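In: This is the structure alone, sequence omitted:
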C-alpha cells in the first residue's frame, strides 16, 4: 500500500521543520553543516559535510524526498537526499541572492530571489524548473532584496517580503499588491492556508521589542501573538498541531509555542549562525485519498488505467494526466466531464476505478499516465509517485469491420467492459436499455477513430444511481452500422 502526502510549504532560510511519511524532523543550518533532529530537538545529527560559508534557504520537496538549499559560496543552489547523500548542484546566481526560496511541488517549480546589477541595483523574483532549467523573471525592479517567499499554490499567488513590506503577486507576475507596510523591520512570513491566516516576524527597532504578528491573508486584522522578543527571524507553522516555530538570532535558538502564543519551549540551542537562516514545512494534513495501487496497460488499441483507493475523505473525483515521451503532462480527462472519475466523497471502504484512454495514440511511443484527486474545496493532489508508462503498439491485425463484442465479464458485478471495432472514423453512440426497452444510460456519444475501443459500465443509470440485477441490452450506432447485445448484472 502506498501513501501519498501533501503540504503547504512556506520557507525562508536554513532551518527546516519537516513532517514526512518516514519521520518528523527539524532540518537547519549550523555553519558549516546541515543538521537535523526530532521535533523536540533530540537525536541531533549532521547530514552534510562542511559547506564553506554555510547553506541558506533550506527547504524540502516532500514529493521527491529531497532537501534544497543555497550554498553561499558562489550562490550555488543544491539539493540532496534527506540524509545528505546524492548531492547535486542545480544552478547558481551571481547577484548575492539566496535568502529566499520556495518550492511549488504541484507544478514542479522553484521560486527564488535574485539581484541584477546591470544598469543599477535591480532585485527580482525568478521561477525555474526543479532541475534549475527554464528560468524566467516573474517580477522585477523591486525596492529591495527579497527576504522571504511563501506560496499559495491553489490561488497561484506569491507572498514575499521586501523593504519592510509584505507584497503579493500572481504566478504570472500580474496584479502586484502591498498588503502590509511597517515602519520597523519585517523579516519572514508563513501562511496558514487552512485557516486563511498570514504570520510574520517583526524585529522592530529597539532592544527586546521584536514580535510575531498574525493577519488575514489580505494583511488585514493584525494581532500581536508574541512580543518582547530579542531578534525574531524566520517563522513557520505546524498547522496540524496548532504550533508556531520561530528562530531568534539574538539568542541563537529555535523556539515553538501554541497558536495563541502560550506554551513557549526551546527546541534547538547554540546555533552558530544567525537564525535568519531557518525554514519550516508544515505537518502533513490528513490524506484525502489513500491509494492502494495504480496500473496502466494496453488493451487492443487503447490504454486502460486501473486503480483502487483504501479510503477517501471529501474526494470530489479524479483527473487523468498523460505525457508523450519527455514532454510535459497534459490533463486529458476530468471528474467534471467523465462520470467514471467521480469520487466517493467520504468512505473507508476500498473502491475500484477504471478509465480507458481511447485517443488516437502514436505507434511505438511511450506514454506515461498519472492521476490526481480533487477535494471538495478544490485542492488537487497529483499522485506523481504512482505514474505508469506504457509502450503503445498498434496491433498488427488490421480492423476491417464494424463489430460490437460481447461484454466481459458476463454475468458481472459491479462493472463490465464493452469492446467494439470501427472500420473507419465514425460518430458513435453506445446506450444501455433494460429488458423492457427503457433507456438506462448512454456510455458513449461522440467521434471515435477507426480501430478498437473499450468502455466501462459500472451498473449505474444516467443519474449515477445503481440499477437492480437483471438482463440489460447494449446497442451501438456508428454511421449506418447498429448492433445490440445482451448482458446480465448479478448482485
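Out: Everything's here; your move. Remember, predicted model here, so these are calculated numbers, not experimental data. Numbers count the residues shown, from 1 in each chain.
In: Could you use CA atoms for every contact and neighbour count after this?
Out: Noted.
In: For residue 320, give its distance to residue 89.
Out: Using C-alpha to C-alpha, to the nearest Å, we find residue 320 at a distance of 33 Å from residue 89.
In: How many residues are close by the residue lying closest to residue 434 once chain neighbours are set aside?
Out: In this structure, residue 434 finds its nearest non-sequential neighbour in residue 472, 4.6 Å apart by C-alpha to C-alpha, 6 or more residues apart in numbering. Counted with other C-alpha atoms under 10 Å, residues neighbouring residue 472 total 18.
In: dump the residue contacts of residue 472.
Out: Going by C-alpha atoms under 8 Å, 6 or more residues apart in numbering, residue 472 touches 432-435, 486-489.
In: picking that back up, out of residue 320 and residue 89, which sits in the more crowded spot?
Out: residue 320 (21 against 16).
In: hang on, the more buried one in a helix?
Out: No: using DSSP: H, G, I helix; E, B strand; the rest coil, the assignment for residue 320 is strand, not a helix.
In: is it true that it touches residue 333?
Out: Yes: look at residue 320 against residue 333 with C-alpha atoms under 8 Å: they come within range, at 5.1 Å.
In: Distance-wise, check the residue nearest to residue 434 relative to residue 312.
Out: Distance, residue 472 to residue 312, by C-alpha to C-alpha: 31 Å.
In: now swap in residue 318 and tell me
Out: 11 Å.
In: Quick check: neighbours shared by these two?
Out: residue 343.
In: Quickly find the element holding residue 331.
Out: In the assignment (DSSP states H and E), residue 331 maps to strand 330-334.
In: From the contact counts, what lies against that strand?
Out: strand 302-324 (3 or more C-alpha pairs under 8 Å, 6 or more residues apart in numbering; DSSP states H and E).
In: What residues sit buried inside the strand it packs on?
Out: For strand 302-324, burial by neighbour count (16 or more other C-alpha atoms under 10 Å) applies to 302-305, 307-324.
In: could you point out which element follows the helix or strand containing residue 102?
Out: Element membership for residue 102 (DSSP H and E) is strand 101-104. Heading C-terminal from strand 101-104, the first helix or strand you meet, by DSSP H and E, is strand 109-116.
In: Packing partners of that following strand?
Out: So strand 109-116, by 3+ C-alpha pairs under 8 Å, 6+ apart, packs with strand 101-104, strand 122-129.
In: take the one below as the second:
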C-alpha cells in the first residue's frame, strides 16, 4: 500500500545468497509501481558484507536517480546516478529481470538481497509491489547478451567512414561484438567493435563512393557462443542506407539554408522516437537528452557530420542502457562549423 512520508524501509531476504558455483546470476520478479517521480523510489540492493554496505542492481525499467534538492522547497531522496524504480510503472504486473553477475564469488554467509523504498517529506503514491522473487544462476553461460541500442543510419552524401555503436546490457558474459556490413547486396564482412566503456562498443563502416547501398547489422557473442543480433533475424534482415549522388542538379540547392532542430516524431512516444535536424554546412554535432534539472542523460549523436538532412533515433534510455521513466525531457542540438556555432533545444514526452 501507500508508503508513509519521510520513510526508508526494506524487505530483506533472511537467508544468505549462494552464488559460489555460478558463472552468471540474475534476479527476477513480478512488479507494478506508482511512485512520485524523481523524488521517491524503490531499489533492488545486494550486500556482500552482511548488510554493512549495499549496491543497487538496475534493469530495463530502472533509471538513474536524480538530484531534486531545492525543487519546490523540498528535496528528493533518490541516490543520484544509481538505478531506481520511480514514476508510474504499470497497473498490471510486469516481469523484471536484473543481472546480478557482478556479485559472483561473494561469501554466501554474508550475502543478502533486499527491496528498499525511500520517500521524501510529502506526496506519496501507491508504492511498489513485488511478487515471485527468484534469485537464479547459471553454472555455464546460458544467457544471451542483450543488445539494447544500435543506430539506424540514414541516406547520406558523405563518402567518409560511417560510425556505428552498440549498447550491450549483459556485458559480463560478452566475448565478442562484431559489426557486419555488405555493399550493394554482396557478402557481409565483419569488423570487431571496440569496447569504450562498461556497456558501449564502437566501430565504423569504411566510406563508400556515391551510388553504393550499404547494409549492416551488429552481432554479440557470449562466452558459450550464444549469439544475438540487431536487427533480429540478421543477416536475412539488416539495416541499410544509400550513399547518394545528385545528377544534373546544383548540390547547394539540395542543402538546408539554416541550422534547424525539428520536433521529434512521434511525440509523446514509447518506446522510441525520431529526431530530425538540418545542417547547411559540415559541423561537429552533438545531440543530447536532459531531464528538467538540466542533467545530461543520453548522448544520441557526437561526431562530425556533412551538410544535409539528418535523422537520429532515441530509445528512451540513458547512456548506461537503463530505461528512463515517463516524463518530459529536453533534447538539444549543438553544431559547430568553421563559420558559426548553433544551439537549439526542444521538449519531448516519454510515456511508458
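Out: All right, it came through fine. Owing to the predicted nature of the structure, the values given are computational and were not obtained by experimental measurement.
In: Drop the TM-score for these two in here.
Out: Once superposed, the chains reach a TM-score of 0.41 (TM-score structural alignment, normalised by the length of structure 2), with 188 aligned residues with a C-alpha RMSD of 4.9 Å.
In: List the buried residues in the strand holding residue 331 of structure 1.
Out: Applying 16+ other C-alpha under 10 Å to strand 330-334 of structure 1 flags 333-334 as buried.
In: now stretch 476-491 of structure 1
Out: 476-478, 486-489.
In: can I get these in JSON lines with distance to residue 279 of structure 1 and secondary structure?
Out: Output for the buried residues of stretch 476-491 of structure 1, formatted as JSON lines (distance: C-alpha to C-alpha, whole Å; DSSP: H, G, I helix; E, B strand; the rest coil):
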{"residue": "476", "distance to residue 279 of structure 1": "59", "secondary structure": "strand"}
{"residue": "477", "distance to residue 279 of structure 1": "61", "secondary structure": "strand"}
{"residue": "478", "distance to residue 279 of structure 1": "60", "secondary structure": "strand"}
{"residue": "486", "distance to residue 279 of structure 1": "62", "secondary structure": "strand"}
{"residue": "487", "distance to residue 279 of structure 1": "60", "secondary structure": "strand"}
{"residue": "488", "distance to residue 279 of structure 1": "59", "secondary structure": "strand"}
{"residue": "489", "distance to residue 279 of structure 1": "57", "secondary structure": "strand"}
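In: Most widely separated two among these?
Out: The largest separation in the buried residues of stretch 476-491 of structure 1, counting by C-alpha to C-alpha, is between 478 and 489 at 25.3 Å.
In: Closest to residue 188 of structure 1 out of the buried residues of stretch 476-491 of structure 1?
Out: Closest approach between the buried residues of stretch 476-491 of structure 1 and residue 188 of structure 1, by C-alpha to C-alpha: residue 489, at 60.9 Å.
In: Report the separation between the closest residue to residue 46 of structure 1 other than its chain neighbours and residue 25 of structure 1.
Out: Distance criterion C-alpha to C-alpha, 6+ apart; nearest residue to residue 46 of structure 1, sequence neighbours excluded, is residue 35 at 4.5 Å. The gap separating residue 35 of structure 1 from residue 25 of structure 1 is 10 Å, by C-alpha to C-alpha.
In: Residue 114 of structure 1 now?
Out: 29 Å.
In: rewinding a little: list the contacts of the strand holding residue 102 of structure 1.
Out: The contact list for strand 101-104 of structure 1, computed with C-alpha under 8 Å, 6+ apart, reads 9-13, 57, 59, 61, 109-113, 148-151, 153.
In: For it, buried residues please.
Out: By 16+ other C-alpha under 10 Å, the buried positions in strand 101-104 of structure 1 come out as 101-104.
In: List just the nearest of these to residue 202 of structure 1.
Out: Using C-alpha to C-alpha, the buried residues of strand 101-104 of structure 1 come closest to residue 202 of structure 1 at residue 101, 19.5 Å.
In: Hmm, residue 428 and residue 475 of structure 1 touching each other?
Out: No: applying C-alpha under 8 Å as the test, residue 475 of structure 1 and residue 428 come out as separate, 10.4 Å apart.
In: between those two, who's got more neighbours?
Out: Neighbours were counted for residue 475 of structure 1 and for residue 428 using other C-alpha under 10 Å; residue 428 has more, 20 against 16.
In: List the contacts of the more buried one.
Out: Neighbours of residue 428 of structure 1 in contact, by C-alpha under 8 Å, 6+ apart: 444-448, 476-479.
In: can you do 6 Å?
Out: 445-446, 477-478 (C-alpha atoms under 6 Å, 6 or more residues apart in numbering).
In: Tell me the one among those residues nearest to residue 168 of structure 1.
Out: Set against residue 168 of structure 1, the nearest of the contacts of residue 428 of structure 1 by C-alpha to C-alpha is residue 446 (44.1 Å).
In: Residue 204 of structure 2: helix or strand, and which one exactly?
Out: Residue 204 of structure 2 belongs to strand 200-205 when elements are defined using DSSP H and E.
In: typed the wrong thing, it's residue 187 of structure 1
Out: strand 186-192.
In: Likewise for residue 342 of structure 2?
Out: strand 341-350.
In: next one: residue 34 of structure 2
Out: Short version, using DSSP H and E: residue 34 of structure 2 is in strand 24-35.
In: list the buried ones in whichever helix or strand comes after that strand?
Out: Moving toward the C-terminus from strand 24-35 of structure 2, the next helix or strand (DSSP H and E) is strand 41-47. Along strand 41-47 of structure 2, these residues count as buried under the neighbour rule (16+ other C-alpha under 10 Å): 41-47.
In: what angle separates strand 41-47 of structure 2 from strand 24-35?
Out: Angle of strand 41-47 of structure 2 versus strand 24-35, following axes from the mean of the first three to the mean of the last three C-alpha atoms, to 10 degrees, is 160 degrees.
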